[in-house]
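A.B. asks: Give me a model of this one.
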Amino acid sequence: MKVLIATGKLAEMTVRSSVGDNADVLVLDVDVAAFITPHRLLSALKEEKGKYDVILVPGFASGDFTLVSKRLGCKVFLGPKHAYDIGNVLKFVDEVDLSLEIPACELLSDIWKELALESLVELESSADMLAMLGDVKLGGGSRMKVMAEIVDATGFEGDALSLKVTEFIKKGADIIDLGASLTASAKDVRNTVRVARKVSTVPVSIDTLDPDLLKAALDEGVDLVLSLNSSNIDIVGNDVAEAGVTAVVIPDAGNSFESLVHNIQAARDAGIANLIADPVLDPIGHGFVDSIVRYVRFHNEYPGMPIFFGAGNVTELIDADSIGVNATLCGLAAEVGSCILFTPEFSEKTRGSIAELNTGAKMMALALMRESSPKDLGLDLLVLKEKRRRPDVTIPEGSLSAKRFAGWELDPLGPFRIGIVSDECGGGIIVAEHEDVTVTGRTAKEVIDTIIKMGLISKLDHAGYLGCEIKKAEIALRLGRSYSQDDDL
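C.D. replies: Just a heads-up that it's a prediction; the model follows:
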């Protein structure tokens, strides 16, 4: 199959690099490829009728290119929105019917996701790094890693802690952070680290300033200590150095830049080789912008030092959906050279932050690789909004306005009580409880189909009502929300 790629002057080199020898490239007399029009394309190809089987025009191009297709006797499709992706689209030109209305990158979104994930694996395996934490690369060209804190981990029973560690890793945590409570003893810390290390497949850190608790965690083989400052470096610094453990260094009270630099030097003087700097991200309303400036300054002055970014300091202290907040924080973290994204999932509104930061980190890695903004990557953090709206319908003339029934009668076969059992990783079980049997399932369709098949409904209005409620329950599970029968979602 003979394929031609039409582009503009600015994108020429990117297109040629992406295409290689797999297609011809036509550079039109426009700077921006999106300004290519059917007329310009026809003018440039008037002598090329029958030469090509497929012509790909930029995904952002507008105009009716069907005329080009008819006159040149070939298929014309919208390519991807970004020149970098043309090479991937060419792999599917023979297999997928592309479109003149939808850019190829959107049409191939599912395939795009697979390609994006494959690219991330290759990127991570070949990336350089500033430091290693076990088998985990930190900084350099590797993607940012997510550290998930189990708040007051020392207060968990053994089985509960094991389940929480496993849950956080399943959600996408690259490092497990064990938060020590204010009343924790050295024995509590030893037990907690021991349990976590038995089940964890990722590095484990201890989160405390108490020197005795830090030493107890070191005794159990913890991989990282969080945190060191002037209050404990003199006491525990030599122990950390002898253990060869990585340490996060923070400033003293006030979070000054000079204090952070001083504490890093003190940690080095103690012989600690592997250090991560935490300039401390302050919450919005409490110095957030100043702290970002501090991060920028530190990264500029110490580009070879891995940086810790406490995203949870912001998400926990703002009443906004964590998805968009975490996406933005990932962008900020990437630009200031961060290697670790820290979060607890302490409050109900921040549930899902581990997975959100994991996806956000991958998006930033792909964007850096492509030298693009973090959009049209194959991965996204869009949950309630969408990139492309499906067309609305036209209301036919003479349509009837719907009216709600004034009342209802109990189904002779009995009522249902609907509820959900959510799990910690998204999703869960819909529970439809009848006087004779309880039906459970993960989707509304399988639950309502089972109810119908069992003959547990005898009235159409009851069937309609149940369909609405069970679908509400499914949506609640998908969004990680609570559900109560007959309440608005």
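A.B. asks: alpha carbons only for contacts and neighbour counts from here, please
C.D. replies: Will do.
A.B. asks: check which helix or strand covers the most centrally placed residue in the chain.
C.D. replies: Residue closest to the average C-alpha location in the chain (CA atoms, centre = their mean): residue 359, at 1.9 Å. Following DSSP states H and E, the helix or strand that holds residue 359 is helix 353-370.
A.B. asks: ok, then the element right after that helix?
C.D. replies: Moving toward the C-terminus from helix 353-370, the first helix or strand encountered (DSSP H and E) is strand 416-422.
A.B. asks: packing partners for that following strand?
C.D. replies: Judged by 3 or more CA pairs under 8 Å, 6 or more residues apart in numbering; DSSP states H and E, the packing partners of strand 416-422 are strand 428-434, helix 460-479.
A.B. asks: Touching the helix holding residue 359 from outside, list them.
C.D. replies: Where contact means CA atoms under 8 Å, 6 or more residues apart in numbering, the residues beyond helix 353-370 that reach it are 84, 116, 119-120, 142-146, 148, 168, 171-173, 322-323, 326-327, 330-331, 334, 341, 343-345, 373-375, 377, 379-381.
A.B. asks: Sort out which residues of it are buried, please.
C.D. replies: Residues of helix 353-370 classed as buried by neighbour count (16 or more other CA atoms under 10 Å): 353-368.
A.B. asks: show me the residues around residue 375 that make contact.
C.D. replies: Residues in contact with residue 375, defined by CA under 8 Å, 6+ apart, are 363, 367.
A.B. asks: do the same with residue 333
C.D. replies: Taking CA under 8 Å, 6+ apart, we find residue 333 in contact with 309, 341.
A.B. asks: State the distance from it to residue 464.
C.D. replies: When CA to CA, to the nearest Å is the yardstick, residue 333 and residue 464 sit 48 Å from each other.
A.B. asks: Would you confirm that residue 328 belongs to a strand?
C.D. replies: No - when the secondary structure is assigned by DSSP: H, G, I helix; E, B strand; the rest coil, residue 328 falls in helix instead of a strand.
A.B. asks: I'd like to know how far it sits from residue 354.
C.D. replies: Between residue 328 and residue 354 the distance, using CA to CA, works out to 14 Å.
A.B. asks: Then residue 419?
C.D. replies: From residue 419 over to residue 354 (counting by CA to CA), the distance is 26 Å.
A.B. asks: Now do the strands in the stretch 101-250 of the chain.
C.D. replies: 131-133, 136-138, 145-150, 175-179, 204-207, 224-228, 246-249 (DSSP state E, counting those that start in this stretch).
A.B. asks: Using CSV, please lay out the ones you listed together with mean neighbour count and distance to residue 188.
C.D. replies: What follows is those, written out as CSV (neighbours: other CA atoms under 10 Å; distance: least, CA to CA, whole Å):
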stretch, mean neighbour count, distance to residue 188
strand 131-133, 16, 24
strand 136-138, 20, 27
strand 145-150, 26, 14
strand 175-179, 27, 11
strand 204-207, 28, 12
strand 224-228, 25, 16
strand 246-249, 24, 21
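A.B. asks: one more, for comparison:
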Amino acid sequence: MGSLGETGRLNKNNTSGQQERILFVTGRLAEFSLREILEKLAPQVGFEYEVAVLNVQVAALLHVPLIQRRLQVPAGIDWVMLPGMCKGDLQVLTDHFGIPFQRGPKDHFDLPEYFGQAGRPPRDLSRFDIEILAEINHAPLLSDEEILRLAERYRDSGADLIDVGCIPGESWSRTGEVVRMLVEAGHRVSIDSFDRAEVEAAVSNGAELILSCNHTNLDWVSRLGVEVVAIPDLPEDFDSLCRIVDRLLQSNTPFRVDPILEPIGYGFATSLERYYRARREFPDFEIMMGIGNLTELTEVDTAGMNLILAAICQELRIKSVLATEVINWARTAVAEFDHARRLVKYAIDNKSLPKHIHYQLVMLRDPKLKQLGTEALQNLANQIRDPNYRIFAEGNELHVMNRDGYWKGTDPYELFDQFQAAASKTVDASHAFYLGYEMCKALTALTLGKQYQQDQPLNWGFLTQEEISAQERRREEGKGPQCGPR
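C.D. replies: Now for the predicted structure:
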């Protein structure tokens, strides 16, 4: 019967030297573009193919009983590929026809990747070197429930240590109680305060790291027996950091060094130079970087910044960062850095570019767009014989088509008026809502340069939310497929 190769496809075990013959099963609307892909792909991979077009419009709606009834397999076929969204037990088809059946990718445009002609096997991104401290900012202003909820969210996002951020100039009497609560909930905890009472209470209840230590608190912090973060008295005063390091070494206090990352406009580039200098002068010491001064104080999406900062840290062997999620545009900064630290670790370890490895941080736009093209869209429009609307987003236009016509343009409102005027019956409220929702997604995709596929969620990287398609929703409700493609 053959076996599954590295690409996931089934390889025939024969020694005849003949190319395997694969039957690709599809619906009427995908036939044109599928044949175009196979015409180029087959000689590259080294297989022969035939295409079976069953009497359905959309290939995704194929299921095992229908295929068993309608499919005729030509002689000499080694195995059969079905659309990736085909429902049912394929063993039934294998037993019935006597040859293997296998699901392909959900989108036939992904067939080159499936057959190993574009892309490579998934990379192992489980490894990383950089520890994430996630700060609960202004913790004294939050309830215990809010603190626990934030700590859990940060841990789920990839944080290794929860930093309890106190309020400068105030002394919080519940510091120790809250730290103990977090420790008992299974969190590793650091304390971010210069107040002696807060720090001592935190340490006595399980805090393992103190942020931060300079000449203002060096005498008493160095006697608490836990690790501290050494910082300069002033960000630009690197010599003061060297003196603090000397004192910490003399007292056998464990420490990591943070030369302080400055915001853009306040010495950002110079502060980067201090990290390079710290690594030169302290080649064997742990270094930390507080990345919030860039992500929180720069009015731009943070994923790209987190990737660059992770790369700097990886190359300089900076083994910990302090991340924050205070301002709205940085609300997923911890998860972004978690993805970033894995990506740069893989890239540097394998001496490869951080490209075509994974796409979880490509959030605003998509890595690539798959276009049917003008000819294929017109071909689809000419074939449609039912009233269900198909929606596409290509060539800076929305394309809507059904048996009554083919409309394209940039204004969803105008398109709706046009195809409603041509409709053989009035679009009901449920269907109108569905069409409006899909056209909104399609226009968003056009605006941002994203791939749009009807009834599928837009790809937002690691923030992508799965959707229940209109067809699946109506099936769950026990209703017919009155919305979307059929």
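A.B. asks: TM-score of the superposition?
C.D. replies: For this chain pair, the superposition-based TM-score is 0.58 by TM-score structural alignment, normalised by the length of the second structure; 330 aligned residues with a CA RMSD of 4.2 Å.
A.B. asks: ok, back up a step: mind checking the helices and strands packed on strand 416-422 of the first structure for the one nearest to residue 314 of the first structure?
C.D. replies: Nearest to residue 314 of the first structure among these is helix 460-479 (21.4 Å), distances taken as CA to CA.
A.B. asks: Show me what that closest one packs onto, helices and strands only.
C.D. replies: Against helix 460-479 of the first structure (3+ CA pairs under 8 Å, 6+ apart) you get strand 416-422, strand 428-434, helix 444-453.
A.B. asks: give me the stretch of the second structure that the last one matches.
C.D. replies: Read that as helix 444-453 of the first structure. No residues of the second structure are matched to helix 444-453 of the first structure when aligned by TM-score structural alignment.
A.B. asks: what's the answer for the first one, then?
C.D. replies: Following TM-score structural alignment, the aligned partner range for strand 416-422 of the first structure in the second structure is empty.
A.B. asks: for that strand, which positions count as buried?
C.D. replies: Using 16+ other CA under 10 Å as the burial criterion, the residues of strand 416-422 of the first structure that qualify are 416, 418-420, 422.
A.B. asks: now for the residues you listed, which pair is the farthest apart?
C.D. replies: The span of the buried residues of strand 416-422 of the first structure, defined through CA to CA, is set by 416 and 422 at 19.2 Å.
A.B. asks: quick check: the host helix or strand of residue 91 of the second structure aligns to which part of the first structure?
C.D. replies: Counting by DSSP H and E, the element that carries residue 91 of the second structure is helix 90-97. Counting by TM-score structural alignment, helix 90-97 of the second structure pairs with no residue of the first structure.
A.B. asks: what distance separates that helix from the centre of its chain?
C.D. replies: Between the centre of helix 90-97 of the second structure and the centre of its chain there are 36 Å (CA atoms, centre = their mean, to the nearest Å).
A.B. asks: can you check stretch 98-109 of the first structure too?
C.D. replies: Computed by CA atoms, centre = their mean, the separation of stretch 98-109 of the first structure from the middle of its chain amounts to 23 Å.
A.B. asks: Which parts of the stretch 101-250 of the first structure are helices?
C.D. replies: Using DSSP state H, counting those that start in this stretch, the helices of the stretch 101-250 of the first structure run over 104-107, 109-126, 158-171, 186-199, 211-219, 233-243.
A.B. asks: want to try CSV for these, with distance to residue 282 of the first structure and mean neighbour count as columns?
C.D. replies: What follows is these, written out as CSV (distance: least, CA to CA, whole Å; neighbours: other CA atoms under 10 Å):
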stretch, distance to residue 282 of the first structure, mean neighbour count
helix 104-107, 38, 22
helix 109-126, 30, 15
helix 158-171, 24, 18
helix 186-199, 28, 19
helix 211-219, 24, 22
helix 233-243, 23, 18
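A.B. asks: for those helices, which one sits closest to residue 295 of the first structure?
C.D. replies: When these are ranked by proximity to residue 295 of the first structure (CA to CA), helix 233-243 comes first, at 22.2 Å.
A.B. asks: Can I get the strands of the stretch 101-250 of the first structure in CSV including distance to residue 275 of the first structure?
C.D. replies: Converted to CSV, those look like this (distance: least, CA to CA, whole Å):
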stretch, distance to residue 275 of the first structure
strand 131-133, 9
strand 136-138, 11
strand 145-150, 16
strand 175-179, 16
strand 204-207, 13
strand 224-228, 10
strand 246-249, 5
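A.B. asks: right, and those - which one's nearest residue 190 of the first structure?
C.D. replies: Taking CA to CA as the criterion, residue 190 of the first structure comes closest to strand 204-207 out of the strands of the stretch 101-250 of the first structure, the separation being 10.3 Å.
A.B. asks: now for the closest one, which elements pack on it?
C.D. replies: Contact analysis of strand 204-207 of the first structure by 3+ CA pairs under 8 Å, 6+ apart lists strand 175-179, helix 186-199, strand 224-228 as its packing neighbours.
A.B. asks: Could you save these as CSV and add columns showing distance to residue 295 of the first structure?
C.D. replies: Converted to CSV, these look like this (distance: least, CA to CA, whole Å):
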stretch, distance to residue 295 of the first structure
strand 175-179, 22
helix 186-199, 31
strand 224-228, 17
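A.B. asks: Tell me who's in contact with the spatially closest residue to residue 4 of the second structure that is not a sequence neighbour.
C.D. replies: The spatial neighbour of residue 4 of the second structure that comes closest, neighbours along the chain excluded (CA to CA, 6 or more residues apart in numbering), is residue 10 at 4.5 Å. Residue 10 of the second structure is in contact with 2-4, 79, 102, counting by CA under 8 Å, 6+ apart.
A.B. asks: Quick check on those residues: which are buried?
C.D. replies: When the contacts of residue 10 of the second structure are checked against 16+ other CA under 10 Å, the ones flagged as buried are 79, 102.
A.B. asks: Just the ones of the contacts of residue 10 of the second structure in helices?
C.D. replies: Cross-referencing these with the helices (criterion: DSSP state H) gives no overlap at all.
A.B. asks: of the contacts of residue 10 of the second structure, closest to residue 215 of the second structure?
C.D. replies: Minimum distance to residue 215 of the second structure across the contacts of residue 10 of the second structure is 64.1 Å, recorded for residue 4 (CA to CA).
A.B. asks: Residue 353 of the second structure -> the first structure?
C.D. replies: Superposed on the first structure with TM-score structural alignment, residue 353 of the second structure falls opposite residue 373.
A.B. asks: now swap in residue 288 of the second structure and tell me
C.D. replies: Under the alignment (TM-score structural alignment), residue 288 of the second structure pairs with residue 308 in the first structure.
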